[in-house]
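# Below are the sequence and a predicted model; questions follow.
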Amino acid sequence: MRNKNILALICALGLTTFTSSAQNLWPEVTKEMKPWTRWWWMGSAVDKQNLERELQLMNQAGFGGVEITPIYGAKGFEKRYINFLSDKWLDMLKVTTDQSAKLGMGVDMNLGTGWPFGGSFVTNEYAATKFFLDEIDLQKGAKLTFPLKVSDKKQTYSQLQALRAFKGNGAEINLDQYLTSTSGEWIASDNVKVIALFTGRTRQQVKRAAPGGEGMTVDHLGKASAKFYFDHFAHIFNGKNLNVRSFFNDSYEVYGANWTDSFLAEFERIKGYKLQDHLLDFSGKGTDLDRQARIKTDYREVISYCLQNNFLVPFTKFTNDHNALSRNQAHGSPGNLIDLYASTDIAECETFGSSFFNIPGLRRDKEDVRNVDPDPMMFKFATSATHLSGKKYTTSETFTWLTEHFKTALSQAKPEVEQLFLAGVNHVFYHGTTYTPNDVSFPGWLFYASTNFVTNNSFWDHLPGLNSYVTRVQSVMQSGVADNEILVYWPVYDVWQDTTSAFKTLSVHHVDEWLHPSSFYKQSVRLQRQGYSFDFISDAFIAKTKVQNKQLVTSEKANPYKVIYVPSTKYFSVQTFKNLLRLASDGATVIFESLPKDVEGYHNYEARRKQLADQVALLKLKSDVAHQYTKYGKGKIYVTTDVQTALETEQIFSERLVRTGINFTRRVVGNEVYYYLVNHNKRNVDQKVALNNVRKYYSLLDPQTGKIYNLPQQEGHIRLQIPSGYAWIVLASDEKKVEKDYNYIEILEEVNSFSQPWKLTFIKGGPQLPKAETLSKLSYWTALNKADMNKFSGIGVYETSIDLTKKEGKSYLLKLGAVGESARVIINGKDAGIVWSHPYHIEVSDFLQSGKNTVRIEVANLMANRMRDLDARKVNWKNYHEINFVNINYKPFDASQWKIMDSGLNGPIQLFSF
């Protein structure tokens, strides 16, 4: 009976302010703790009055800041366009930063328009670069005439960088003496295959560019090109106090950019041999597949180095020189994601599409979601980089294509953002908000891939519910440091070492190819399900890690880790293995699923293979024993497929609370520990648990309401009572924080109160306000099947009254039943709060009185029905340059054939006492 009744549990969802008693326990809110939003400036057609107006509205809705990204404009408004970085544009930036400062908000800025970095000032010399491997088959006696031209006829800027001829037996003829020849010929003495390595340009233009930002994409891999790009902005910004908190770089979508003009020199310097001496293998035409894979591994490692050291590190220096931070999305990059994320001040991941959550009643219509399944494990590459570096923030581009346009409810956003928090993200950016002047009619200006957190959205008045929740969670997630016990080594060389095409990007959309098949991924998932907390670590971070008191310290500001775990991997760096032995010798515990089998890469690999074998031999382990460990110096090394037993042997225990189905993450502040607990399962949780962090007192901070309570404990156990779709924050402390105990629900008794008719009126929205109705039976307003209601988007008000004999010592819970899609509850003229997510329940004890009570429920639906009407009447609201406006499958958008979405309040509404 208890589990059934707990569905009704808990308090008002989404109150927009903290209660005075809670202010002493919740961290003091900063602007970074509030959600921020990507603010698209269409055509940069902005003006002072509308900038200040929109910032004021966003501040009132609970946003803490904006990220300015200029993009293409709306047709018909060309005279309002402002060229990117012009004096007028910079004036508008100052208007934005000045108004934001007055409101206590922050401003980030894309260091470009659209994406990726580039612009009209980028010349061919500095444009995104690619290589061409042209093949020419010559018969004996045939001529090769110079100068050679690249096969791609569209190339206007190319250079021959290597030239080799290969006989049938693989013997190579070096023809590099002809690289700069402008005339002459070479005659083949045998039948040969000639391979010519050219460098050329991708010719990619900036996507979704704003006026003044059009042009070629810059070469992200070259030191000279990156310097050229940043110097351009440094010249424009010179002497200006921009008051921009950070500059932003979007996900790596520099399509086909796999080279830089200086790459061969970089490669030889880093790897110790010439790539051009191995063109047959590099081109995939050699017969030795192992050598091919090794050479391509070296190429990929050097590409990663170039992106990190030639672009991201200088990007961070540029931003810091301008009193700002660097913020970067590394996913999609051709490199070691952990190191790339860590190369800027703020690592940013991304959600794309929607996840399935088994929360009863949570809407997920298959025709309204993309055929993708976001993997939260992918987020941990960014959060791990933050935690290893001891930095404060991990951001996220959040809700990109969450559902089809105009069909995303706040309730659908909640579990999606909770997945980010559980992975360690603590500073979310919504995707997003489009600037719209006040004189542009509904629906205003809109971005094609957005969830549309815009002021014209009918859920805008209820958005403070979601934003307050995000703020409360982030206030905790930004406090202290992450509390993860384990470092899990990411074997990037296993990803790199293959014979596929040389260039390899690690994108969010292809994790089933490069991530899911690995033992690393499978063991990480297993550890998480068992209740362990961990971060990923790279070779570079292992090299920097030290041991203090037998714990692993990755940086001065990072929380120490208890153990490092190496999942089964084939290719391994000798230096990394030596570093692991060093850590063990200094007192650390290292656990291998299995010992590495081979070294990575090509240079001197036979000698390095012997070195690795010699290092492994130092452990003196038996080859025929499955589970074993050895003392090594002051520490231990395990080799076992049973990592949990090894961890428990080391007194590292999983959190048993996961057995209830609850997901969690932890933050440490001094000697206190915050647990963020989320129930994404279909069952409600009502169970006693013992937390690993044993303290004298436990407090509940309810992030949905802001209320706080003491959680009584019995013999080290506390009772969790968390309904499906709900979240708790539990603070473990040796100091008692609050006197009032949490009021657990034991039995719910229904109060038969709602027998009077309901008055339905409409107070805000369009295209016009429908006429009022009196309902003998509660229903969605769309169920009345009236034309004006079927096309209405906005707020409808349901009002009735109830008679109640309020009992002393009883609490009262109002269940709203089916809501389309969010509601504000007002009882006896007092605002009880916003109910915006599952479960649609609200604790209303403080608002009820004995006798007659008026109940007013203001329900906001979504924009869908109104957009359906616009398209059915062929109103031309989709009128943009560039991509214009598309649906979730990137087809022309048309809502005219949509089914009418249920809107309003369907109930049943029930009042319970407990």
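Okay, I see it.

# use CA for all of it now, contacts and neighbours both
OK.

# Quick check: longest strand in this structure by residues?
strand 793-804 (DSSP state E).

# hold the first one in mind and look at this next one:
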Amino acid sequence: MERTYLEQLRQPAAAARGKTRWWWYGCRVDKDNISYQLDQMQEAGIGGVEIQILYALEAGSRENLEYFSPGFFDILKFTGEEVHKRGMTMDLTLGSSWPFGGPFVPFVKSAPVVYPYAIDVRGPSVFSYDFTNRMAGEIVGGIMGRMEDSEMLPETIQDISSLLEEKLLFSWPWGTQLKNLEVPEGNYKIVIFLAGQFREHVLMPSRGAQGYVIDHNDAEASRFFFAQAGTPLVERLGRGMVQSFFCDSLELFGHNWTGKIYDEFEKRRGYSLKPYIYALWGKVKGMTEEIRYDFHKTMSELTIENFFSVMTEWCHEMGSTSRIQAHGTWGDILQAYGAADIPEGETFSEWDKYSVNTVHRRLASSAGHVYHRHIISNESFTWLRFPRFTETPEQIKIAADSIFVDGMNQIVNHGYTYSQKDGEPMAFYASSHICHTNTWWKYYKNIGRYINRVCDFLQRGEPVSRICIYLPQHDIWAENPLGDIHMCMKLEERLETSVIDGIAREGYWFDYVNDDVLGRWEEYSYETLILMETDRMPVKTAESIQSFAMHGNLVICAGRLPSQGCGLLQKDEKDKIVSTLFEEMRRQGNLIFAENKKDALLNILKQRVCP
């Protein structure tokens, strides 16, 4: 017999209990303290742990366990058994700390950082140049083109890669030189593109876990990482011991390239990137934004296919699920989150008040809704107060409410710091101190019970959104030069926090949507689509929006109508189709135009849509 709501509230499902990140400094842990702390968590209503092993507090201590040493595997297996004994769950961050990498990652599978080395020359002349000791790294391209009004003229671009020669020192490869390049008349720019030899390493790892971060666009690099950092763990711990393997936020500093980009770009976009690579930093006349769009679109597809999806596939092979924080990626953010079994957002800073958190929460929950993920988790209470130890249970409870209102239905505390039972209290630098060494810990069980009830209630239901907001990701790709674009931050800056928060405060619940969702709009319950700060979109998306409107749904465009297609090939034709479709919708009354995305948009919503 089905339980009543009151019975559910009195006895919420154990699976919906809150979880916590569990910091293990240098893997300096012992079995007695592990058992003690798990007892503390269980009593406080915490239903699962996410172990993240990071830097040692005393680097020289012999008690620090070497990464992947026999003692390392032994203590993890013991912990998993103790966790399961108590009816709790264990999640694990692969490697040590974040992003994914380690000592086994060779340079060729690490995350490339490409930058230009430019020289201005005037012709007619014959030009030679010795790059030796003036730049360090692998040359991935070289072009020369005539400049006019600070733009490179596309018809003058030459690929000069074949003219670059290796320079030897006593028969050893030492550098690169350019010899006898004929420069035509006029002002020219030579640009050599380098994949630098200095690349990101894992941030704050434990002993023995240092090393390069992997190329997140390369499936071979991803598979190699999971085979080295993950499969041995499963072999020793057993399938099912780890419920979810966790990927923390993608803090990929400078990662902007992949070795397969030329082949993949041409295959996916239909033309060669090599002649036009300068557009990624400078301007190529009449082509800059289209080439940048095509490049970032390609990188997006590679990242989602070759990292996010590969991680989930590997987790399933190991009998586990994937839990992924996708913020930090340059890719289609909803697809990136949606590739995970459990998309996870994040909350940091003073969020013990409600405001829509686009960057770290609403995008994650929207992805969970549109890709039908039952659990949407949230790394919670990071930096809730600074200095540390000043956050209160009241602030934590209110912060949890703001997380729930943004659509998340699983709390992961940030977090619980491993400390010796009778030793000095330890605390992670960015974490709220939610563990047994806090003076108010004995009261946390009240919050734990509350979190369990709310999460259980939310997980039993289905999200219902009648309004959706289109993400102008194509414009961000087109307008940004080469870099490790943080798509979530760029979207919030473009849409504006005050605008999105204003919509929510008027009582309008909404999801963010992308092209994939609009292409299948009949599968969803949306009745109103809002477009703002959108100039570009694929022709197929414009056609889907027209179909959405013709079936009696409301389309609101704020500020301006979309007027451009996406990408370099057939640009004029695509621009005309997109522009014509939206002008027709406006003329036929299938679209309402708002003069701005603030007051005018809200007034139309109030007139036409019930909160």
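Nice, I can see it. On a predicted model such as this, the values are computed, not experimentally measured, just so you know.

# TM-score for these two?
Here the TM-score for the pair of chains, by TM-score structural alignment, normalised by the length of the second structure, is 0.88; 583 aligned residues with a CA RMSD of 2.9 Å.

# And the longest strand of the first structure, what does it pack against?
Using 3 or more CA pairs under 8 Å, 6 or more residues apart in numbering; DSSP states H and E, the elements in contact with strand 793-804 of the first structure are strand 758-766, strand 851-860, helix 864-872.

# Quick check: which of these is nearest to A543 of the first structure?
With CA to CA, the closest approach to A543 of the first structure among those belongs to helix 864-872: 53.5 Å.

# Show me what that closest one is packed against.
Secondary-structure packing of helix 864-872 of the first structure (3+ CA pairs under 8 Å, 6+ apart): strand 793-804.

# Count the residues that sit near N853 of the first structure.
Residues lying near N853 of the first structure (other CA atoms under 10 Å) number 17.

# tell me which element K407 of the first structure falls in.
Secondary structure from DSSP states H and E places K407 of the first structure outside every helix and strand.

# re earlier: tell me which residues of the longest strand of the first structure come out buried.
For strand 793-804 of the first structure, the buried set under the neighbour-count rule, 16 or more other CA atoms under 10 Å, comprises 793-803.

# same thing with stretch 549-564 of the second structure?
549-550, 553-564.

# Would you convert these into JSON lines that also reports distance to I476 of the second structure and secondary structure?
Below are those laid out as JSON lines (distance: CA to CA, whole Å; DSSP: H, G, I helix; E, B strand; the rest coil):
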{"residue": "A549", "distance to I476 of the second structure": "26", "secondary structure": "helix"}
{"residue": "M550", "distance to I476 of the second structure": "29", "secondary structure": "helix"}
{"residue": "N553", "distance to I476 of the second structure": "27", "secondary structure": "coil"}
{"residue": "L554", "distance to I476 of the second structure": "25", "secondary structure": "strand"}
{"residue": "V555", "distance to I476 of the second structure": "22", "secondary structure": "strand"}
{"residue": "I556", "distance to I476 of the second structure": "21", "secondary structure": "strand"}
{"residue": "C557", "distance to I476 of the second structure": "18", "secondary structure": "strand"}
{"residue": "A558", "distance to I476 of the second structure": "18", "secondary structure": "strand"}
{"residue": "G559", "distance to I476 of the second structure": "17", "secondary structure": "coil"}
{"residue": "R560", "distance to I476 of the second structure": "17", "secondary structure": "coil"}
{"residue": "L561", "distance to I476 of the second structure": "17", "secondary structure": "coil"}
{"residue": "P562", "distance to I476 of the second structure": "14", "secondary structure": "coil"}
{"residue": "S563", "distance to I476 of the second structure": "15", "secondary structure": "coil"}
{"residue": "Q564", "distance to I476 of the second structure": "13", "secondary structure": "strand"}
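
# what's the most distant pair in these?
N553 and Q564 (23.0 Å).

# and the gap between K274 of the first structure and H232 of the first structure?
Going from K274 of the first structure to H232 of the first structure by CA to CA, to the nearest Å gives 34 Å.

# Ok, Q713 of the first structure next?
61 Å.

# quick one, what contacts the nearest residue to I119 of the second structure once chain neighbours are set aside?
Nearest residue to I119 of the second structure in three dimensions, chain neighbours excluded: I190, at 5.1 Å (CA to CA, 6 or more residues apart in numbering). Contacts for I190 of the second structure (CA atoms under 8 Å, 6 or more residues apart in numbering) come out as 118-121, 142-145.
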